[in-house]
Every structure is written in structure tokens, then in C-alpha cells.
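K.L.:
quick one, structure for this:
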Amino acid sequence: MGPVPLPTKNRIYCVLKSLHVHKDAIFHFEIRTHQRLIDILHPTAQTINSLKQLHLSAGVDVEVKL
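P.N.:
Next up is the predicted model:
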């Protein structure tokens, strides 16, 4: 079945702009983690091996559960 989008996890970090001068000025940084679920019906051993050996770009992870 196609990729099912799971809820996005948002992590927000607040950092003071300056410790001494601008105490009310704050920078906000956000990290969003997007997850997708792919359900494979009737997987074969070759399908599972090819998913485990898949080469992806940095920051992208694949987790295979049986």
C-alpha cells in the first residue's frame, strides 16, 4: 500500500539572542520529523533484503519490521 503520512513531530527550541543586552529577544528554532508508513502485502525474502540494503541520503532512515 502507498505511503501513509504519520503525525509530524515538532521540536521547538528557544534561545536567548543576548544574555546581557536584549533579554526579551529570543530566537526560535524548529526541527520537524516527518514519518511515512509503507505496508507491503505478501513480502518475499528478496523484497526484505532489498529494503535492508537500500542506500538513502543522509538524514533518512529506514526501519523494517516483520
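K.L.:
all contacts plus neighbour counts: C-alpha atoms, from now on.
P.N.:
Noted.
K.L.:
show me what contacts the most centrally placed residue in the chain?
P.N.:
Computing the C-alpha centroid of the chain and ranking residues by Cα atoms, centre = their mean puts residue 33 first, at 3.6 Å. For residue 33, the set of contacting residues under the criterion of Cα atoms under 8 Å, 6 or more residues apart in numbering consists of 8-10.
K.L.:
one more to put side by side:
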Amino acid sequence: MLNYKIQIKAFDGYILNISVIKIINYISKQNIKVNGPITLPTKKKIYTILRSPHVHKKSREQFKLYIHKRFVVVYNVKSKILKKMDLPSGVKLKLKKC
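P.N.:
Next up is the predicted model:
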């Protein structure tokens, strides 16, 4: 039995919040102590692309990509329990022992 830090990432904040609630409900049904969710800063990446391939250098288009993150600490749990959770597509789960 170990303590784990769970970092959850997604491009959509709404899906991320739903999956964090699922994780906390699933773990709390197992009578395991949970601390969180803690909101981490959202990363924003901006990509600039030329609209025209030849001339018109001033004509550009920008795309923004937001990466939302949440953080949950789980106490005295087996790693097998955490790997059995089913999450929506687009949500990345990262486990760290502490």
C-alpha cells in the first residue's frame, strides 16, 4: 500500500472535471482517503501559420491549444485499483509514487 499523486491532463476542461469527479467517486467507494482535486495552471500554446503559401506574408492565422490539469493525492492504495478506472478519450492519467 502506497501513496500516489495522480496528475490528470486534458484539452477540454469540462471533460476533465467530469473525469476527476469519476476518479474521486470511484476511490471514495473503496474507502480510501483522497486529497484534492487541486487545480494546476492551464498551459496555452499558440501556433501561427501563413494563410497563403506564396505571397501575402502579413496574412496569418493563429490557433490556440489549452492544456488543463488537475492534481489528486491518494493515500494507502494499491496501483491495481487505480489502473481499472475507465476514463473518456482525451484524458491522460499519470501516476507517481510519493
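K.L.:
circling back to that earlier point, which of the contacts of residue 33 of structure 1 fall in strands?
P.N.:
9-10 (DSSP state E).
K.L.:
across to structure 2, which of the contacts of residue 33 of structure 1 hold up?
P.N.:
Cross-checking the contacts of residue 33 of structure 1 against structure 2 gives 8-10 as conserved contacts, using both residues aligned by TM-score structural alignment, their matches' Cα atoms under 8 Å.
K.L.:
tell me how far residue 34 of structure 1 lies from residue 59 of structure 1.
P.N.:
11 Å (Cα to Cα, to the nearest Å).
K.L.:
and those two? which has more neighbours close in?
P.N.:
Neighbours per residue, other Cα atoms under 10 Å: of residue 34 of structure 1 and residue 59, the larger number sits with residue 34, 11 against 5.
K.L.:
measure the nearest residue to the more buried one once chain neighbours are set aside to residue 33 of structure 1 for me?
P.N.:
Counting by Cα to Cα, 6 or more residues apart in numbering, residue 8 is the residue found nearest to residue 34 of structure 1 once chain neighbours are left out, at 5.0 Å. Shown here: residue 8 of structure 1 relative to residue 33 of structure 1, a distance of 6 Å by Cα to Cα.
K.L.:
please apply the same query to residue 61 of structure 1.
P.N.:
As it turns out, when the distance is counted by Cα to Cα, residue 61 of structure 1 lies 11 Å from residue 33 of structure 1.
K.L.:
can you pull out the strands in structure 2?
P.N.:
Under DSSP E, structure 2 gives strands at 2-10, 34-50, 60-77, 91-97.
K.L.:
so which of those strands is the most packed in?
P.N.:
Burial among these, expressed as mean neighbours by mean count of other Cα atoms under 10 Å, is greatest for strand 2-10, which shows a mean of 19.
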